[in-house]
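S.K.: Prediction below, plus the sequence it came from.
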Amino acid sequence: MEIEMARKLWLNEITEKEFIDVFFQNGIDSEYVLKLLYGAYKIQDVEAVRWMLYVASKFDLFTLNYTKVLCSLIEADWHKSHEDIAFTLSKLKPLNAVESLYKAVFHELEYLNYDDNFALAVKCIWGLGNINSPDSIEKLKSLSKSTNEIIKSNAMEQLEMHGLFTERQSELILNLFKNEISKEDFIEEFYPDYLYTADEFKRSDYVLKLIYDEYNKRDAQAIEYLFYVSLFFGLITAEYMKIASNLIKEEWYQKQEETVSLVDLTLLSSNQ
């Protein structure tokens, strides 16, 4: 009965009021739908899973109480609702969904064989980005090394949105240095979307944060590249000069002879 009622609602064969009066006899109840979804999962009822997810979405019933069953479902391979579940977990942002979303990136599902855009993997990656926990960030770093270009680029985009420096950005800086990319194209490609139209002060703060992060990681090459960006676009402030002054005194920085130098940090620090 529940499945048929949900289908009729989706087809507009009954009104929402008619659906509620029959389906929710004691009023709209999130826990009741959760119970039905659990039941569908246990008996591997593909249609019931699909329609209970629809009802929960239609009436905005998803809560963190759904996390366990949603994680179990997204890891399962017998149904066809993985993308809907990934989208829901992305909205709920439960910390304990990280492993399930990560596993689902690598799903090889027959019903999705046609999808060369890897929509499920992309939704899972964005879900990891939305959760934004130390664990999810580590998963994104792992995915950013994927041989699958779609998975790799989306993972990098999420890392960049959370203020982390990526291999993609490093390559863009080197291309800028070699005059293989225009200033305008660099800005469009280098900065997260929310900074594309921002003023130079906000972009300066963004690059400064990246430099601090790479300083803490002791990544001399990344620091050199980021200082080049700050100089090229005139983003230098006293804070940058302070970092440069401290950096040239660091023993670990001096030992990294393999670093490709794009800027003279000694000269920059002397201007403090």
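M.R.: Thanks, I have the structure now.

S.K.: contacts and neighbour counts: CA atoms only from here.
M.R.: Noted.

S.K.: what's the spacing between the helix or strand encompassing Asn175 and its chain's center?
M.R.: Per DSSP states H and E, Asn175 falls inside helix 167-177. For helix 167-177, the separation from the chain centroid amounts to 21 Å (computed by CA atoms, centre = their mean, to the nearest Å).

S.K.: other SSEs contacting that helix?
M.R.: With contacts defined as 3 or more CA pairs under 8 Å, 6 or more residues apart in numbering; DSSP states H and E, helix 167-177 has these neighbours: helix 183-190, helix 220-232.

S.K.: Report the buried residues of the first one.
M.R.: Spelled out, that is helix 183-190. Phe186, Ile187, Phe190 (16 or more other CA atoms under 10 Å).

S.K.: Now the helices and strands packed on helix 167-177 in JSON lines, please, with extra columns for distance to Leu176.
M.R.: Below are the helices and strands packed on helix 167-177 laid out as JSON lines (distance: least, CA to CA, whole Å):
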{"stretch": "helix 183-190", "distance to Leu176": "7"}
{"stretch": "helix 220-232", "distance to Leu176": "9"}
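
S.K.: so which of those comes closest to Asp77?
M.R.: Nearest to Asp77, of all the helices and strands packed on helix 167-177, is helix 183-190, at 36.6 Å by CA to CA.

S.K.: For that closest one, name the packing helices and strands.
M.R.: helix 167-177.

S.K.: quick one: buried residues of the longest helix seen in the chain?
M.R.: The single longest helix within the chain, with elements called by DSSP state H, is helix 200-217. The neighbour-count check on helix 200-217 (16+ other CA under 10 Å) flags Arg203, Ser204, Tyr206, Val207, Leu208, Leu210, Ile211, Asp213, Glu214, Tyr215 as buried.

S.K.: Got another one to weigh against that:
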Amino acid sequence: MWTDDELAKVFVYIHSRAIGLPEKRPAPQISPDTLPLDLNDISSAVRDQLGAAITAKSSDVVEAALGLALLFDVPLSVYFDLSCQLVTEDWHISQEDIIRLLQDAEDARAIPFLRTAIDLKPRLEHLAHDDYGSYYKKCLWALSAIGTPDAIAVIRDCVNSEIAPLREEAEYRLSKIQGPGARCD
């Protein structure tokens, strides 16, 4: 796993390449050859670092590895299994980013992990402010994008939730799937 100094270099590199820096601040001079990874094998680096992050429960490494994956267009297939595992863990802050990746993948193997992610939400301290259900909305969008009968069944189950934002979002999502006037029960 990356050391703190290596991780800092990776973060600076990602942010300077992906989002740029304000014009008043000069771009940091980080040469790709000083990064703690082989840019010719970025897929392996992403997978290795995500695996190490899971073992060490390092939120920062998860964030850096996902940032590299997005920056270098690493196919989700390279780290799909690790993403499914990570979306069910409460020790990092990247659940919403991972949910979006799983939504884009539209892979039915993610269904049970998304179900667990829904149940995980009350334990996610970094989302305590989410009173309006945006986290639930993202989970349900991902299930809707997958669109299989099993995915829709999870959404149907959420209609019976005691958690109002989840229940309301599930009802709304089902109405979009089934069309106007459809019943959600």
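M.R.: Sure, I can see it. These figures come from a predicted structure and were not determined experimentally.

S.K.: quick one on the thing from earlier: in structure 2, which residues correspond to the longest helix of structure 1?
M.R.: With TM-score structural alignment applied, helix 200-217 of structure 1 matches no range in structure 2.

S.K.: tell me the angle that helix makes with helix 220-232.
M.R.: With axes from the mean of the first three to the mean of the last three CA atoms, to 10 degrees applied, the angle from helix 200-217 of structure 1 to helix 220-232 works out at 160 degrees.

S.K.: Closest to Gln158 of structure 1 out of the buried residues of helix 183-190 of structure 1?
M.R.: The closest of the buried residues of helix 183-190 of structure 1, once distances to Gln158 of structure 1 are taken by CA to CA, is Phe190, at 12.9 Å.

S.K.: From Leu37 of structure 1, how far off is the residue nearest to that closest one when sequence neighbours are not counted?
M.R.: Nearest non-adjacent residue to Phe190 of structure 1, counting by CA to CA, 6 or more residues apart in numbering: Gln169, 5.8 Å away. Distance, Gln169 of structure 1 to Leu37 of structure 1, using CA to CA, to the nearest Å: 43 Å.

S.K.: that older thread, from the buried residues of helix 183-190 of structure 1, which is closest to Ala76 of structure 1?
M.R.: For these, the nearest to Ala76 of structure 1 is Phe190 (37.3 Å; CA to CA).

S.K.: circling back to that earlier point, what helices or strands is the longest helix of structure 1 leaning on?
M.R.: helix 220-232.

S.K.: Kindly name the residues of structure 2 that line up with the helix or strand following the helix it packs on.
M.R.: Downstream of helix 220-232 of structure 1, the first helix or strand assigned by DSSP H and E is helix 238-247. Using TM-score structural alignment, helix 238-247 of structure 1 corresponds to no residues of structure 2.

S.K.: buried sites along helix 238-247 of structure 1?
M.R.: Tyr240, Met241, Ile243, Ala244, Ser245, Leu247.

S.K.: Equivalent analysis for stretch 41-56 of structure 1, please.
M.R.: Tyr41, Ala48, Val49, Arg50, Trp51, Met52, Leu53, Tyr54, Val55, Ala56.

S.K.: The second one touches Met1, doesn't it?
M.R.: No: Ala48 of structure 1 sits out of contact with Met1 when judged by CA atoms under 8 Å, with a separation of 10.4 Å.

S.K.: buried residues in stretch 26-35 of structure 1?
M.R.: Ser30, Val33, Leu34.

S.K.: should've said stretch 75-91 of structure 1
M.R.: 75-76, 79-86, 88-90.

S.K.: Which residue ranges of structure 2 form helices?
M.R.: 4-18, 42-56, 59-71, 80-86, 95-105, 111-120, 134-146, 149-158, 164-178.
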